[in-house]
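Trainee: Predicted model and sequence below, questions to follow.
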Amino acid sequence: MTYAFPPGGLPDQSQDPATNRAVFTTAYAFIPAAVQRDIVTSFFPGWDGTRAWILARPLSGFAETFAQYAMEVQPGGGSDTPEPDQGAEGVILIAEGTGCLRIGGADHNLGPGGYAYLPAGEAWSLRATSLLRFHWVRRRFVPAQGVPAPEAFVTSDQDTPVRWMPNTDLWGTTRFVDPEDLRHDMHVNIVTFQPGGRIPFAETHVMEHGLYVLEGTARYLLNTDWVEVGPGDFMWLRAFCPQACVVTGEGPFRYLLYKDVNRHPALVL
């Protein structure tokens, strides 16, 4: 398994910017790997030896529920106070390297494919033990009356089975949380398609999405546009943006998927 990450660096002056295909529309944004370069990174208070590509943030009238980062941490770097918002929950997925995640006084050594859910208000820290690259999704937790808050957990892509869709072994999801567990108001999963696989209809639904392509290639429907996507490309979808895909490569096509779930839509914004 591979886990794509922004390439960084800077193209030379011979590159034609018109070929990068980045687009922002009223229904979706497409941020290809080719534009995820050094000059668009951010540095955060409380983080040492760390830079971040901010790929999504709440935007009024667009996708409003989440932020998504690609984080790069130098050996020994990291943070003892990583989350500035006590109301925010998060998920991290390790793409490259190793790090030590501490939650509630317990240490977890994570490598590629390592996954952690970090509840709102939970104290945690992360230190890189080698050059560490990981994906981080943040969301303001929405409590539900009579439903307890979810607890932290640590697992990995390798230890979590793919659950194949009905009547096919070409399209499945690595579900890190049971879909019927109402404690969770977001899912951050890995979707897998085998060669020849597809979403055979245009999904159109209330959930917002962040999709980071981890490996493989496909033609992906975004609203009315079919876009060629590959490793490191990011798709950012507002609610009800139609989507579908058809795998184009000879290997698996996999992406990290965020969606908001299990809560009533707010009637007052």
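Mentor: Nice, thanks for sending it over. Numbers count the residues shown, from 1 in each chain.

Trainee: Every contact and neighbour count from this point should use C-alpha atoms.
Mentor: OK.

Trainee: thinking Ser79 is in contact with Trp47, fair?
Mentor: Yes - proximity of Ser79 to Trp47 meets the contact threshold set by C-alpha atoms under 8 Å, at 4.6 Å.

Trainee: Looking at those two, which one has more neighbours?
Mentor: Between Ser79 and Trp47, counted using other C-alpha atoms under 10 Å, the more crowded position is Ser79 (21 against 18).

Trainee: Report the separation between the more buried one and Arg127.
Mentor: Remark: distance between Ser79 and Arg127 (C-alpha to C-alpha, to the nearest Å) = 6 Å.

Trainee: What of Leu59?
Mentor: 30 Å.

Trainee: Just give the closest residue to Ala149, not the sequence neighbours.
Mentor: Excluding its sequence neighbours, the residue lying closest to Ala149 (C-alpha to C-alpha, 6 or more residues apart in numbering) is Arg183, at 5.6 Å.

Trainee: these two touch, right, the one you found and Val147?
Mentor: Yes - taking C-alpha under 8 Å as the definition, Arg183 is a contact partner of Val147 at 6.0 Å.

Trainee: quick one: which of those two has more around it?
Mentor: Shown here are Arg183 and Val147; by other C-alpha under 10 Å, Arg183 has more neighbours (20 against 11).

Trainee: Mind telling me what element that one is part of?
Mentor: Using DSSP states H and E, Arg183 sits in no helix or strand.

Trainee: dropping in the other structure now:
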Amino acid sequence: MTDPSYYAPQTGLPPQSALLTDRAIVTEAYTVIPRGVLRDIVTSVLPEWTGTRAWILNRPVAGGATTFAQYLMEVAPGGGSGAPEPQREVESFVFLLSGELDVTIDGTAHTLTPGGFAYLPAGSDWQAENRAEDLAKFQWIRKRYEPLAGHTARAVVGNERDVEPGAMPDTDNKWRTTRMLDVQDLAYDMHINVVTFEPGASIPFAETHVMEHGLYVLEGKAVYRLNGDWVEVQEGDYMSLRAFCPQACYAGGPTNFRYLLYKDVNRQIVL
């Protein structure tokens, strides 16, 4: 079995001779941002960070997913933030793709390597710094936390390689999910998973549910069914799915198809 990989988009602009052909699409049911359009010119500079640029992949927008924001972050050596989260009511999840990132949570330091993650509860005091010699690239997911009486969300730090994935029923372990937060703990109002499909494996029905999704493809390629469309995706691509967007996929090979998945869970609908 080969080690998992974590694709981080390559920067720079295409040559002037290139044709304008790509797979980017925005609909009211879903958005696909392929890796080829994650170029230098579309980055944002965040005021709380130094030596850093961000590709903002999702933000709450009318007609789209509304529960979360998601970024692809690139931090240069010596860069980072002493106060990365400007809103005390917002929780975060960081997943490292390449390089190293030092994350300090309430005074305790942790060094993340590729596959490493940190869940930062709303209101926690945390910092992030790149003390290594290479760029640190990571996914950053932010959500306004919905408190639940009697339940306290606590910081979680680890590496997805050290978490035993669970096989989906009746799939002969060809479709499995690595759950980085305790799915039985109601303190958490979002789940972040790494989903793995071996070549040829599939979601054989159109999932249609209230949970919104952010999907960043870590490895491999697939054909994804989104609403009424078949869309080809590959490592480095990003998908944002609004509530009730029908979804399914076939993994195309020759390697495993793996993605980082966000979904909102465990709370009553507010009317």
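Mentor: Perfect, I can see it now. None of the values given here were measured: they were computed from a predicted structure.

Trainee: What does the TM-score come to for these two?
Mentor: Remark: TM-score between the superposed chains equals 0.97 [TM-score structural alignment, normalised by the length of the first structure]; 265 aligned residues with a C-alpha RMSD of 0.9 Å.

Trainee: More neighbours: Leu59 and Arg127 of the first structure, which one.
Mentor: Taking neighbours as other C-alpha under 10 Å, Leu59 of the first structure and Arg127 compare with Arg127 leading, 22 against 12.

Trainee: I'd guess that one is in a strand, am I close?
Mentor: Yes - remark: Arg127 of the first structure belongs to a strand, assigned using DSSP: H, G, I helix; E, B strand; the rest coil.

Trainee: Stretch 156-167 of the first structure aligns to what range in the second structure?
Mentor: The alignment of stretch 156-167 of the first structure onto the second structure (TM-score structural alignment) covers residues 159-170.

Trainee: and that stretch, how far from the chain's centre?
Mentor: Counting by C-alpha atoms, centre = their mean, to the nearest Å, stretch 159-170 of the second structure is centred 17 Å from the centre of its parent chain.

Trainee: contact partners of that stretch?
Mentor: With contacts defined as C-alpha atoms under 8 Å, 6 or more residues apart in numbering, stretch 159-170 of the second structure is touched by 112-117, 173-180, 194.

Trainee: Likewise for stretch 252-264 of the first structure?
Mentor: By C-alpha under 8 Å, 6+ apart, stretch 252-264 of the first structure touches 65, 137, 142, 144, 182, 184-195, 207-218, 247.

Trainee: give me that answer again for 7 Å
Mentor: Stretch 252-264 of the first structure is contacted from outside by 182, 185-195, 207-218, 247, using C-alpha atoms under 7 Å, 6 or more residues apart in numbering.

Trainee: same check, this time on stretch 129-141 of the second structure
Mentor: Outside stretch 129-141 of the second structure, the residues that touch it by C-alpha under 7 Å, 6+ apart are 8, 69-81, 92-103.

Trainee: measure it end to end?
Mentor: So stretch 129-141 of the second structure: terminal residues 17 Å apart, C-alpha to C-alpha.

Trainee: do the same with stretch 110-122 of the first structure
Mentor: Distance between the two ends of stretch 110-122 of the first structure: 18 Å, counting by C-alpha to C-alpha.

Trainee: what range in the second structure matches it?
Mentor: The aligned range for stretch 110-122 of the first structure is 112-124, by TM-score structural alignment.

Trainee: what comes up buried for the matching stretch?
Mentor: 112-122, 124 (16 or more other C-alpha atoms under 10 Å).

Trainee: And for stretch 25-44 of the second structure?
Mentor: For stretch 25-44 of the second structure, using 16+ other C-alpha under 10 Å, the buried residues are 29-38, 43.

Trainee: Cross those against strands and list the overlap.
Mentor: Using DSSP state E, 30-33 are the members of the buried residues of stretch 25-44 of the second structure that sit in strands.

Trainee: between those, which is closest to Thr108 of the second structure?
Mentor: Ile33 (35.5 Å; C-alpha to C-alpha).

Trainee: Just tell me what that closest one corresponds to in the first structure.
Mentor: That one, Ile33 of the second structure, aligns with Ile31 by TM-score structural alignment.

Trainee: dump the residue contacts of that match.
Mentor: Counted by C-alpha under 7 Å, 6+ apart, Ile31 of the first structure has contacts 22-23, 233-235.

Trainee: Strands - which of those land there?
Mentor: Filtering the contacts of Ile31 of the first structure for strands - DSSP E - leaves 23, 234-235.

Trainee: picking that back up, quick check: the gap between the match of Ile33 of the second structure and Cys245 of the first structure.
Mentor: Relative to Cys245 of the first structure, and taking C-alpha to C-alpha, Ile31 of the first structure is found at 17 Å.

Trainee: again with Met71 of the first structure
Mentor: From Met71 of the first structure to Cys245 of the first structure the distance is 27 Å (C-alpha to C-alpha).

Trainee: for Arg57 of the first structure, same thing?
Mentor: With C-alpha to C-alpha as the criterion, Arg57 of the first structure and Cys245 of the first structure are 24 Å apart.

Trainee: more crowded one of these two?
Mentor: Taking other C-alpha under 10 Å, Arg57 of the first structure and Cys245 do not tie; Cys245 has more neighbours (23 against 18).

Trainee: The counterpart of that one in the second structure: what's its closest spatial neighbour, skipping adjacent residues?
Mentor: Counting by TM-score structural alignment, Cys245 of the first structure corresponds to Cys249 in the second structure. Using C-alpha to C-alpha, 6+ apart and skipping the chain neighbours, the partner closest in space to Cys249 of the second structure is Tyr224 (4.3 Å).
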